[in-house]
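S.K.: Sequence and predicted model, in that order:
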Amino acid sequence: MGNRAELSTFLRSRRARLKPEQAGLLQYGERRRVPGLRREELAQLAGVSVDYYVRFEQGRSENVSDAVIDAVASALRLDQDERAHLFRLARPHAVNGNAYSSSSAQVVRPGLRRLLESVPEVPAYVIGRRTDILAWNEMFSALLLVDLDGLPSEQRNLAWLVFCHPEARARFVDWEGKARDLVAYLRMDAGRHPSDADFATLVGQLSEASADFRQLWANQEVRDKTHGAHDLRHPAVGEFTLSYETLRLPDDPDQSLLLHTVEAGSPSEAALRIIARRRHLVGRVG
């Protein structure tokens, strides 16, 4: 899907979810033929002409001002991530001008690989564009029960694992929540790299392989998550909770280091140590 179509689809989806009464518009019992707000209603809320908004929604207003984009975002009640996504869709040329070309190779520095190896009891990995898993330590593989080294390179991808790899999928107690968050992040990342054809390839492959992905992708959700927690299950220990922190690299914002932690003295800490012990990782330093 081209950038113009992405912008149009995103705006229409955000209009459809906003009820007139939520926007402070009075209704007099008229029968509405479309869900959510009409284009003319949104134009009124944003303070622009209907014709101007229609051209914007159709991607035919290349010189739209920041003020108009901001007014439309406010009228649609977009959150911070959605607002940033709208600006990227409306101004793809500005995104394409950044220093990190979407066509450049994703290379993990040797020092970062050594860092992964130096925390053998902490599940950790480096994620890049399109949720590609670029580097990982053995504890992360043990957590997922997936031999990442043995997978084809195109399948060493977090979205592919969550939707298409039965073993990885089974690790998440709340798989639906994980899947929603991941698709929302993937769409946000795609907005950062509108010229990256590999995004379209990945989305096409996932859409063909997974009905769950197709449904979630159509929802047009956009969300960033830099920290949080997962309830996981593992055949060696049952269910336990892992927290995670995402550290974006200052010299390459397309790469992030994800580290999983547990509360000291908790059952989850005991569970993680059992998993590490079974893989002979306790006390090892790379």
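M.R.: All right, it came through fine.
S.K.: all contacts plus neighbour counts: C-alpha atoms, from now on.
M.R.: Fine.
S.K.: doesn't Pro120 make contact with Trp138?
M.R.: I think there's a mix-up here, since residue 138 is Glu and not Trp. Yes: counting by Cα atoms under 8 Å, Pro120 is a contact partner of Glu138 at 7.1 Å.
S.K.: mind checking the SS state of Leu25?
M.R.: Classification of Leu25 using DSSP: H, G, I helix; E, B strand; the rest coil returns coil.
S.K.: which residues touch it?
M.R.: Going by Cα atoms under 8 Å, 6 or more residues apart in numbering, Leu25 touches no other residue.
S.K.: structure B:
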Amino acid sequence: MAATGDLQALGQLLRSRRERLRPSDVGLPAGSRRRTAGLRREEVALLANMSVTYYTFLEQGRPVRPSGQVLDALADALRMSGAERQYLRVLARGGEDGPGAGTAAAAAEWIDPEAVALVQRLEPFPTIVKGRRWDVLASNPSARELFADWDALPDGERNLVRWMFTAPRARTVYLEWEPEARAMLGRFRLAAAGHPDDPGFEALIEGLKGDSEEVRQWWPRHDVMAVGSGSKKLRHPRLGALNYSHVVLQLADNPDQTLVTYSAAGAVG
């Protein structure tokens, strides 16, 4: 059974996704005047083929355990993205479906020396390995030049999410800081949902809420995004604004850890 905190988060997710939809988005008539934004609970229940009472219990965070079929029906009714569907399932299962669920908290912070050596061999491509809470566990000189000198930072500051929202340099490095920061927070939320018994995630977010207005505003929205490769516009301290492609690789021996390597793909036009 999911923990109480997960059930509350599940209810908040359902409500936030219900409120962002209009009847026309799901093929329903607008009907009479609405006092609040979004769909009504009974409309979601109708679309998901369940009773209003059962859906209300879910949205209120009551101790009910929805089946996979019910979760799929809710995701379809609320027009959830792939990442949102994964997040919904993780919350409903109390983290047991999350990546690396069930591993010891300390184990994710140990990094294989071979992985550290690989990061160095990938020089001059900026490369890091991040742990379960997105702490930077290894980096090469090019990554430290582009982003931050992680080795020189205090232990509590060697964290990608914390750096993104509290370091002035992050807003200089990322030419499109706001969408990148929103995406990073969404990916971190999905990672945190997979480890409901790890207090380190909550401590990090609570600290960020105190230090970042953006985190205070964005975290309650329950936006999530899947981790994946892609491209970014970054400002290199010596070379200027460049387009970078990046690849994200999960470490086989510790799936909570990922290697991220960047390759410059030309100047920003």
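M.R.: Thanks, I have it. All values derive from a computational prediction rather than experimental measurement.
S.K.: What TM-score do the two superposed chains give?
M.R.: Put the two chains on top of each other and the TM-score (TM-score structural alignment, normalised by the length of structure 2) is 0.92; 264 aligned residues with a Cα RMSD of 1.8 Å.
S.K.: Tell me where the longest strand sits in structure 2.
M.R.: strand 254-267 (DSSP state E).
S.K.: which element is the aligned residue in structure 1 for Asn243 of structure 2 on?
M.R.: Alignment note (TM-score structural alignment): Asn243 of structure 2 maps to Thr241 of structure 1. Using DSSP states H and E, Thr241 of structure 1 falls within strand 238-249.
S.K.: any idea how far that strand is from the chain center?
M.R.: 15 Å (Cα atoms, centre = their mean, to the nearest Å).
S.K.: same for that strand, what does it pack against?
M.R.: Contacts defined by 3 or more Cα pairs under 8 Å, 6 or more residues apart in numbering; DSSP states H and E place strand 238-249 of structure 1 against strand 227-234, strand 252-261, helix 267-278.
S.K.: would a markdown table of those with mean neighbour count be doable?
M.R.: Shown next, in a markdown table, are those (neighbours: other Cα atoms under 10 Å):
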| stretch | mean neighbour count |
| --- | --- |
| strand 227-234 | 16 |
| strand 252-261 | 19 |
| helix 267-278 | 18 |
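S.K.: Arg192 of structure 1 is nearest to which of those?
M.R.: strand 252-261 (9.4 Å; Cα to Cα).
S.K.: For the helices and strands packed on strand 238-249 of structure 1, could you give me JSON lines that also reports distance to Glu30 of structure 1?
M.R.: Shown next, in JSON lines, are those (distance: least, Cα to Cα, whole Å):
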{"stretch": "strand 227-234", "distance to Glu30 of structure 1": "44"}
{"stretch": "strand 252-261", "distance to Glu30 of structure 1": "48"}
{"stretch": "helix 267-278", "distance to Glu30 of structure 1": "55"}
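S.K.: which stretch among the ones you listed comes nearest Val72 of structure 1?
M.R.: The closest of these to Val72 of structure 1 is strand 252-261. By Cα to Cα, the value is 27.8 Å.
S.K.: Superpose on structure 2 and give me the mean offset of the closest one.
M.R.: On superposition with structure 2, the mean distance recorded for strand 252-261 of structure 1 (mean Cα distance after the TM-score superposition for structure 1) is 0.7 Å.
S.K.: which residues in structure 2 does that strand align to?
M.R.: Counting by TM-score structural alignment, strand 252-261 of structure 1 corresponds to 254-263 in structure 2.
S.K.: what does stretch 49-56 of structure 1 give?
M.R.: Stretch 49-56 of structure 1 lines up with residues 51-58 of structure 2 when matched by TM-score structural alignment.
S.K.: hmm, back to that, show me what counts as buried in the strand holding Thr241 of structure 1.
M.R.: In terms of neighbour count (16 or more other Cα atoms under 10 Å), strand 238-249 of structure 1 has its buried residues at 239-242, 244-246, 248.
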